[in-house]
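In: take a look and give me a structure for this.
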Amino acid sequence: MGDAPEPIAGAKWQAVLAELTERRAEFNAQGYVPRDFIEKLMPFGVYRHATPIRFGGSVLPPHRFLRLVEEVGRIDGSTAWVVGFASANTYLGALPVGTQKEIYRDGPDVVVAGGLFPMQRAERTKNGFRVSGRWKFASGCMAADYINVGLLDESAGGQPRAALLPADQVTIVQDWDVSGMRASGSFDTVIDDVEIPLEWTYIRGGASRIDEPLFRYPLLAYQAQCHAAIGLGVALGALDHAQHSGSYRGITGAPPVGERAYYRTEFARAYVALQSARRYFLDVAEEVWETVSAGEEASAEQVARSRLSAVHIADTAAQVVHDLSKVSGAAIIQNSHPLNRIRLDAQVPQLHASLSQHIYDDAGAVLLGLDPTTPGFLGPADPRGDRDRSRSSNTEEKTP
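Out: Below you'll find the predicted structure:
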């Protein structure tokens, strides 16, 4: 099982969070989280939690990893975005086991990044694929050991094929010019006429070759949950700011905001909305983990509730930040104001494809005993209409 990670508590973890507080402005200015800070997260199981146990991985249940992402996001949304993508190493379970062994040959703490889209045409060769192209949204790529790219492959039957390359074979174009999640370093990646062996490619979201609990956990639901946990952390950061800003006075001479009924009321509403949604979000994740840990497979209803709880917490978190911002005074528009960074980050998780608004429709359909309207919502091998199939995990949903 490998060395046990440090507990996600205590002085060492708090020291890492304190360093993040000191360095988040640095990360934002340069547009990415550097490798030296990523390595400081490794002893806490951030990356090895998604490594197969046979290759040195250490078990960190999803509901605990979500809380870890939340804690980081409470301080800095961009760093939480990069940390959250550590969960995406579960996609690599679809690679041949021999390839996975090579990936983890130097240890379980492997950092993988890479955007799948836009999918690029690949020439089939005797040994694999010859590829050139440019891909977007490779969050965390500046600190990555390996980088994924997406291939158009007719032999994949319409499913997206991903190729994994060592980071030194990929050119990173630092063109990330955004206002929200600026330090996520979601740069473009480029490769030029590279042949990629077939065994280093896999169906993105395809069935895992690893029979361990985390690799039985619904894969796309987990990715949605991790993105939602980022927004949750950002919103908790907004609540922290509001809670400690009651003495703030504007330039008009009006009473401190904490003495204003509308401020107290808005804070209370935001607090209870977020905490209620958070509890359901974590409870569902823990329930599904208990199911897969017992050797069972997540039911269609569990997948639907996992995804529903994720989109709901993402929407609730974004609304909470908006509502707190509107009562916090005009000073928040200053670039140096902490709530300005928070409000710019807050909507980004909500915009991710895994948290699209169609999830409500799909989840509602499943919970009503109907077919979801989005192909792949429940699982890769589940024909639409096969509601009785309990295995609903590894697939790749086709969303914008």
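
In: drop to CA atoms for contacts and neighbour counts, all remaining ones
Out: Fine.

In: which residues in the stretch 301-400 of the chain form helices?
Out: 338-346, 348-351, 358-367 (DSSP state H, counting those that start in this stretch).

In: can I get those in CSV with mean neighbour count?
Out: Written out in CSV, the entries for those read as follows (neighbours: other C-alpha atoms under 10 Å):
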stretch, mean neighbour count
helix 338-346, 23
helix 348-351, 22
helix 358-367, 19
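
In: so which of those gets nearest W200?
Out: When those are ranked by proximity to W200, the top entry is helix 348-351, at 29.5 Å, counting by C-alpha to C-alpha.

In: how far does that closest one sit from the chain's center?
Out: 11 Å (C-alpha atoms, centre = their mean, to the nearest Å).

In: one more to line up against the first:
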Amino acid sequence: MSVTTTQSSPLESAVRIAADLPGRALEVESGRTVPADLVAELRDAGLFGLMAPASLGGLEADPLTLIGVVEELSRGDAATGWTVLIGQGAGYLAWLDRDAAEEVVGTRPAPLITGSMAPHGSAVPSGDDAIRLTGRWPYTSGCSVADYLVAGFRQDAGAPRFALLPSADVRIHDTWHVAGLRGTGSHDIEATDVVVPQRFTFDPFGPAREDGPLYRLPYMSYLLVAMAGFPLGTARRIVDEYRDIVLVKRNTERTLLAQTPIIQAEIVRCEAAVRSARSFVHDAVRQVWAETQDGIASPRTRALLTASVQHAMRTTIDVADSAMRACGASQLYDRAPLQRFFRDVQTAAQHIAFGLEAQRRAGSVLLGQDVPDFLI
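Out: Prediction:
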């Protein structure tokens, strides 16, 4: 008799793994990185390969699947969700020379690739087919668990390029002593005079070598698709925690917070805001994806994607502020998930994808002004 097995979908795997994350959140934070066994579980489920080309063993998932996975994991633990979204660097194999990409997955199938897009490195030629790379890159989430690292650089004041480095070629500096997302291990990495064959460098702003619609997204849109699930998942968890706290906590007059008019009004406002933000993201992503099937989505459509993700993060910060002000000093302790999520979302909001400059560019497009394709 044969036995038929079914493999879980990425979203099913994310829901299963996320169920255990609240119980491990303090471990992740105190360890300052996602623990090895949890990394292995995420790897086995293919969740670091959501953006990796199917032709190279990845899942090449559609954007709503990617967003759903990151949303579920971030709802369970913000640092784990962040590590998984930043750990989608295997998607950049779509821009690498085919022989180099095949060499990577031949050496390490389903590689975990993270890195820094900032062009803080400098390169000089090393023969005809290589460069020597030197630089130091901050905010490299998940660097201690990665197989390869992407590092941005410039050569002779030219346009930025990315180099793909084996983790053994970089030094990690323990710099990630911060307010939030402490469990992401977002340390500095450094390369000193590292020889990198040219075939392991690529232009992330140019056309990909893979033809799938995921790789037709211009650079910033590609990044925002990876980021979008994080504020949705953290906002959902914050409102859930808010509700659970006010159902049992009393004010100084010994009235349950849930029975006070101001909390009743705030809870429904926060619930509506989170649901509205999620709908905006999903609507914007669906439109981008539909247009990408036949080419590149219009600047206006991509600007609305940026606007939706920006709005989702602002909504998350707003509901976190409301919850912390309402729930009081009892939520300041390390054991309280609410204060941890409050810190985590404030830290995440400093990422360039959520910054005012990205918001300004989206507004420029909606006002009919030109913005370089890769920046919107």
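
In: would you report the TM-score computed for these chains?
Out: Here the superposed chains carry a TM-score of 0.91, computed using TM-score structural alignment, normalised by the length of the second structure; 371 aligned residues with a C-alpha RMSD of 2.3 Å.

In: can you redo the helices of the stretch 301-400 of the first structure as a markdown table with distance to G57 of the first structure?
Out: Supplementary listing: these in a markdown table, determined by distance: least, C-alpha to C-alpha, whole Å:
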| stretch | distance to G57 of the first structure |
| --- | --- |
| helix 338-346 | 31 |
| helix 348-351 | 27 |
| helix 358-367 | 31 |
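
In: closest one to D315 of the first structure among those helices?
Out: Smallest distance to D315 of the first structure across the helices of the stretch 301-400 of the first structure (C-alpha to C-alpha): 6.2 Å, for helix 348-351.

In: which one of the helices of the stretch 301-400 of the first structure lies nearest to E212 of the first structure?
Out: Nearest of the helices of the stretch 301-400 of the first structure to E212 of the first structure, taken as C-alpha to C-alpha: helix 358-367 at 26.1 Å.

In: elements contacting that closest one?
Out: The elements that helix 358-367 of the first structure packs onto, with contact taken as 3 or more C-alpha pairs under 8 Å, 6 or more residues apart in numbering; DSSP states H and E, are helix 300-325.

In: residue in the first structure paired with D344 of the second structure?
Out: In the first structure, the residue paired with D344 of the second structure is D345, using TM-score structural alignment.

In: any idea how far Y360 of the first structure is from its match?
Out: To Y360 of the first structure, D345 of the first structure is 23 Å away according to C-alpha to C-alpha, to the nearest Å.

In: now do R23 of the first structure
Out: From R23 of the first structure across to Y360 of the first structure, the span is 37 Å (C-alpha to C-alpha).

In: and L324 of the first structure? What does it align with in the second structure?
Out: With TM-score structural alignment as the criterion, L324 of the first structure pairs with A323.

In: quick check: closest non-adjacent residue to that match.
Out: Counting by C-alpha to C-alpha, 6 or more residues apart in numbering, A323 of the second structure lies nearest to Y242, which is 5.5 Å off, once chain neighbours are set aside.

In: give me the neighbour count for that neighbour.
Out: Neighbours of Y242 of the second structure under the rule other C-alpha atoms under 10 Å: 22.

In: list the buried residues of the longest helix seen in the second structure.
Out: Under DSSP state H, the helix in the second structure containing the largest number of residues is helix 261-292. Judged by neighbour count using 16 or more other C-alpha atoms under 10 Å, the buried positions of helix 261-292 of the second structure are 263, 267, 270-271, 273-274, 276-278, 280-282, 284-289, 292.

In: which residues in the stretch 1-150 of the second structure form helices?
Out: Under the criterion DSSP H, counting those that start in this stretch, helices of the stretch 1-150 of the second structure are mapped to 10-18, 25-31, 36-44, 63-76, 78-86, 98-107.

In: and the shortest one against the first structure, how far off on average?
Out: Looking back up the chat, that one is helix 25-31 of the second structure. Here the mean offset of helix 25-31 of the second structure against the first structure after fitting is 0.9 Å, by mean C-alpha distance after the TM-score superposition for the first structure.

In: what are the contacting residues of that helix?
Out: Under the contact criterion C-alpha atoms under 8 Å, 6 or more residues apart in numbering, helix 25-31 of the second structure has outside partners V34, P35, D77, A79, T80, L181, R182, G183, R335.

In: switch to 10 Å and redo it
Out: For helix 25-31 of the second structure, contacts defined as C-alpha atoms under 10 Å, 6 or more residues apart in numbering pick out 21-22, 32-35, 38, 76-80, 180-185, 334-337, 340.

In: which ChimeraX command selects the buried ones in those residues?
Out: What follows is the ChimeraX syntax selecting those of the contacts of helix 25-31 of the second structure that are buried according to 16+ other C-alpha under 10 Å:
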select :21,22,32,33,34,35,76,77,78,79,80,180,181,182,183,184,185,337,340
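
In: end to end, how far does stretch 16-28 of the second structure reach?
Out: Counting by C-alpha to C-alpha, the terminal residues of stretch 16-28 of the second structure are separated by 18 Å.

In: in that stretch, what counts as buried?
Out: The neighbour-count check on stretch 16-28 of the second structure (16+ other C-alpha under 10 Å) flags I17, A18, L21, P22, A25, L26, V28 as buried.

In: ok, R182 of the first structure touching G31?
Out: Yes: in this structure, R182 of the first structure sits in contact with G31. The criterion is C-alpha atoms under 10 Å, and the distance is 5.5 Å.

In: who touches both of those two?
Out: Here R182 of the first structure and G31 have S78, W176 as joint contacts, going by C-alpha under 10 Å, 6+ apart.

In: all good on my end, thank you.
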